[in-house]
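>>> Predicted model and sequence below, questions to follow.
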Amino acid sequence: MELLSYMRLFVEVARTKSFRRAAEALDMPNSTLSRHIAELEKTIGLQLLHRSTRKVELTAAGEVYFKRCQSIVEEARMAHESLVDVVERPIGTLRVSMAVDLAIGYFAPILSEFAQAYPLISFEFDLTPRRVDLQSEPFDLAIRIGPPPTAPSTLVARQIGLLPRYLYASPGYLKAAPPLNHPDDLIHHVVCIVQGATNQEEIQRTFYRGNEAVDVMIASRFRMNSVGLSRALAILGVCIAVLDTELTRDEVASGRLRRVLPDWSLAPVPVHAITDTRLLPARTRLFIDFIKARLHQAASK
């Protein structure tokens, strides 16, 4: 890299035939430029320039070297500009891994809007709860709900949103079930527990109302890793589900679900965009920023 940099300096001196003009064009001190050219001559073991108080002339070796260096420096410049173009232009295929509930329940409208805004980007979505290996599999990023991964340490997790969580049930369930006036009453109810694989028969959940917090041990016949299934079971009157306003908007409007214990909520769940590097092409950076902005807008409603 240092040799290529020296070549670029030499080409500018040879082109202008002046250290002063070359230094001005390169925006560097004349003495620094002169020292770098001397180091280049020392590295290749040949004198490239005849220096005098009036002018700078190429030696025979300098003439040959100048012709070769011009093309090399130009090729390097073009290569750099082409990479900058790839980084800055929103174009290419965006490969994203996310859970199916997340994609359908939250991101489908956002993806539609993003696709319209950036027509040169194409998409490949892998809708799976498995933890894809971003270092060995061809994904640009993974979007996950919950805490950021702790391994491998090279992964970069950017928090892009917080999903609020409330309790919802069908009118039929609430009519047939015992009264529900406080989180402690959940011990008498059926609550769908959405969590990864677990052998625990009881799960502790903390409910919040302003500065007040209540810990409740919830036992359930239904434990799963799908928010969509818990919502479907709640609509059918099987259980109470932990959901958010975005996932329940249509069901609440149609009367199929009601929010219960409306003064209480669970802690919101973070959403992370995970990549294996901080150096991202334009399409990936734009996608992450776009989702973050839309999730913020939804949370502000």
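Done, it's in. Numbering: from 1, shown residues only.

>>> Please make it C-alpha for all contacts and neighbour counts, starting now.
Fine.

>>> doesn't residue 297 make contact with residue 161?
No. Counting by Cα atoms under 8 Å, residue 161 stays clear of residue 297, with 9.9 Å between them.

>>> So which of these two has more stuff around it?
Per other Cα atoms under 10 Å, whichever of residue 161 and residue 297 has more neighbours is residue 161, with 22 against 11.

>>> for the protein, longest helix please?
Longest among the helix segments of the chain by residue count, using DSSP state H, is helix 60-88.

>>> So which bits of that helix are buried?
Buried positions in helix 60-88, judged by neighbour count with 16 or more other Cα atoms under 10 Å: 62, 65-66, 69-70, 73, 87.

>>> can you list these in JSON lines and add distance to residue 176?
Below are the buried residues of helix 60-88 laid out as JSON lines (distance: Cα to Cα, whole Å):
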{"residue": "62", "distance to residue 176": "94"}
{"residue": "65", "distance to residue 176": "90"}
{"residue": "66", "distance to residue 176": "89"}
{"residue": "69", "distance to residue 176": "85"}
{"residue": "70", "distance to residue 176": "84"}
{"residue": "73", "distance to residue 176": "79"}
{"residue": "87", "distance to residue 176": "58"}
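
>>> tell me which of those is nearest to residue 94?
Taking Cα to Cα as the measure, residue 94 lies nearest residue 87 of the buried residues of helix 60-88, at 13.0 Å.

>>> Not counting residues beside it along the chain, what's closest to the closest one?
The shortest distance from residue 87 to any residue other than its chain neighbours is 4.2 Å, reached at residue 281 (Cα to Cα, 6 or more residues apart in numbering).

>>> Hmm, the one you found is touching residue 86, no?
Yes. With contact defined as Cα under 8 Å, residue 281 reaches residue 86; the gap is 6.7 Å.

>>> and for these two, which residues touch both?
Shared contacts of residue 281 and residue 86 (Cα atoms under 8 Å, 6 or more residues apart in numbering): none.

>>> hang on, the earlier thing: how much space separates the residue nearest to residue 87 from residue 93?
In this view, residue 281 and residue 93 are 11 Å apart by Cα to Cα, to the nearest Å.

>>> the more surrounded of those two?
It is residue 281, of residue 281 and residue 93, that has more neighbours when counted by other Cα under 10 Å, with 20 against 15.

>>> Next up, a structure to set beside the first:
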Amino acid sequence: MDRLDDLRLFTCVAETRSFTRAAERMGLSKSAASRRIAELEARLGARLFHRTTRSISLTQVGQGFHERVSQILADLEEAEGLVASQHAAPRGVLKLAAPMSFGLLHLGPAICAFQERFPEVQVDVDLSDRFVDLVDEGYDLAVRIGRLKDSSLIARRICPARRVAVASPAYLQRRGEPATPDALAEHDCLHYSNASVADHWSFRAAPGSEMLRPARPAVTMRANNGDILRTAAVAGRGIAVLPTFIVGDDLAAGRLRAVLLDWTVSPSALHAVYPANRHLSPKVRAFVDFIATRFGPEPPWDTALPAWPGG
């Protein structure tokens, strides 16, 4: 193995936290993998891993080294991919993970259009709101919405993923419209239960203010799926904070109205993410480029909406 292979082995051990699994992926014995890492540490004059009989983890020096090495390998693979993509058509199985609602509403039609353009690509889609480990579970890429966790994954921003507080005209006629986030305590509210903070919404004074205004809505319904909350909102059951990719058609058609127009919900974005140490194949590159063009930079579900301050 040369030094570049040593770096690939190092990143594999760091990401799997296992010499055994890293050795299998690199086609080595466990003892050979351990020896190569020990030689790398000796050459660098620094310990990269904490080792115990049950676990392995990066040292502080190892973490910094991993960040730099991951970027170097990603840049190298991108350069190789640019050359390879000029001579290879996208083909093979593309294993993709995506959130349920976005997949059903928008990604499904996009995949059909993608395969019309690239008929030699077979797409294997996993629609789920669970967090997928791309490396351990063997995915080529994932579409993710929201703030990304720190990781070795490469992320490409596709478009903004805006959220807005909405209610039906019938509900607002019956209960009135909240003027501030504090007023949500007096309203029936429909809450997404997979949110990072339970029964808590955060608003920002629009436009561009850094001041956060926390709100504790009076929750009358919880669900781990945005489509159910959208159905309840259209039926007049209360106020919901939902992505515009779910409620865009309802807002444009008047089935729902945006409320709290002087406030914005914490911003978010849609990203395509893929492993840094995996060669960016023509099929992955083609799909990422395709959805970036189809959904970005401004998503189609937002362009037809009535404008609202800070929206």
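That came through fine. All values derive from a computational prediction rather than experimental measurement.

>>> Let me know the TM-score between chain one and chain two.
For this chain pair, the superposition-based TM-score is 0.63 by TM-score structural alignment, normalised by the length of structure 1; 219 aligned residues with a Cα RMSD of 2.9 Å.

>>> Which one of the buried residues of helix 60-88 of structure 1 is nearest to residue 287 of structure 1?
residue 87 (13.4 Å).

>>> give the contact list for that closest one.
So residue 87 of structure 1 contacts 280-282 (Cα under 8 Å, 6+ apart).

>>> And residue 10 of structure 2, what's its match in structure 1?
Aligning on TM-score structural alignment leaves residue 10 of structure 2 without a counterpart in structure 1.

>>> Report the separation between residue 10 of structure 2 and residue 136 of structure 2.
Where residue 136 of structure 2 is concerned, residue 10 of structure 2 sits at a distance of 16 Å (Cα to Cα).

>>> more crowded one of these two?
residue 10 (25 against 10).

>>> The more buried one contacts residue 35, correct?
No. Counting by Cα under 8 Å, residue 10 of structure 2 stays clear of residue 35, with 11.5 Å between them.

>>> Would you mind listing the residues touching both of these two?
Contacts common to residue 10 of structure 2 and residue 35, judged by Cα under 8 Å, 6+ apart, are absent.

>>> what about residue 218 of structure 1, which helix or strand?
strand 212-219 (DSSP states H and E).

>>> Give me the distance between that strand and the centre of its chain.
33 Å (Cα atoms, centre = their mean, to the nearest Å).

>>> can you check stretch 173-189 of structure 1 too?
Using Cα atoms, centre = their mean, the distance between the centre of stretch 173-189 of structure 1 and that of its chain works out at 40 Å.

>>> those helices in the stretch 101-250 of structure 2, which residues are they?
108-117, 134-137, 169-175, 226-234, 244-253 (DSSP state H, counting those that start in this stretch).

>>> Among the ones you listed, show me which one is buried the most.
Scoring these by mean neighbour count under mean count of other Cα atoms under 10 Å gives helix 226-234 as the most buried, with a mean of 21.

>>> Identify the residue of structure 2 aligned to residue 60 of structure 1.
Aligned partner of residue 60 of structure 1 by TM-score structural alignment: none.

>>> Roughly how far does residue 60 of structure 1 sit from residue 49 of structure 1?
9 Å.

>>> repeat for residue 134 of structure 1
The value you get for residue 134 of structure 1 to residue 49 of structure 1, if Cα to Cα is used, is 51 Å.

>>> Then residue 116 of structure 1?
57 Å.

>>> repeat for residue 143 of structure 1
57 Å.

>>> again, but for residue 199 of structure 1
78 Å.

>>> ok, the two, which is more surrounded?
residue 49 (21 against 7).

>>> Could you pull up the residues touching the more buried one?
56-59, 62.

>>> Please say which position in structure 2 it maps to.
Aligned partner of residue 49 of structure 1 by TM-score structural alignment: none.

>>> Name the nearest residue to residue 49 of structure 1, ignoring sequence neighbours.
Using Cα to Cα, 6+ apart, the closest residue to residue 49 of structure 1 is residue 58 (4.6 Å).

>>> What about the one you found, how many residues nearby?
Residue 58 of structure 1: 19 surrounding residues under other Cα under 10 Å.

>>> I'd say it and residue 13 touch.
No. With contact defined as Cα under 8 Å, residue 58 of structure 1 does not count as touching residue 13 (9.6 Å).

>>> joint contacts of the two?
Counting by Cα under 8 Å, 6+ apart, nothing touches both residue 58 of structure 1 and residue 13.

>>> quick one: the strands in the stretch 1-150 of structure 1?
49-51, 56-58, 92-98, 121-127, 141-145 (DSSP state E, counting those that start in this stretch).

>>> The last one against structure 2, how far on average?
With the two structures superposed, strand 141-145 of structure 1 lies on average 1.3 Å from its match in structure 2, counting by mean Cα distance after the TM-score superposition for structure 1.

>>> got it, and the third one?
By mean Cα distance after the TM-score superposition for structure 1, the fitted strand 92-98 of structure 1 averages 1.0 Å away from its aligned residues in structure 2.

>>> Could you do the fourth one as well?
Average distance, strand 121-127 of structure 1 versus aligned residues of structure 2 after superposition (mean Cα distance after the TM-score superposition for structure 1): 0.9 Å.

>>> Where in structure 2 does that strand fall?
Taking TM-score structural alignment, strand 121-127 of structure 1 hits residues 121-127 over in structure 2.

>>> List the contacts of that stretch.
90-100, 103, 111, 115, 283.

>>> top of the residues you listed by neighbour count?
For the contacts of stretch 121-127 of structure 2, neighbours tallied by other Cα under 10 Å; top is residue 97, 26 neighbours.

>>> I'd say it and residue 145 touch.
No. Under the criterion of Cα under 8 Å, residue 97 of structure 2 makes no contact with residue 145, lying 11.7 Å away.

>>> Now do the shared contacts for these two.
With Cα under 8 Å, 6+ apart as the test, residue 97 of structure 2 and residue 145 reach no residue in common.

>>> so residue 256 of structure 1 sits right up against residue 235, yeah?
Yes. Counting by Cα under 8 Å, residue 256 of structure 1 does reach residue 235; the two are 6.0 Å apart.

>>> shared neighbours, these two?
residue 170.

>>> Please enumerate residues in contact with stretch 159-169 of structure 1?
Stretch 159-169 of structure 1 is contacted from outside by 234-235, 237, 239-245, 257-262, 264-273, 288-289, 291-292, 295-296, 299, using Cα under 8 Å, 6+ apart.
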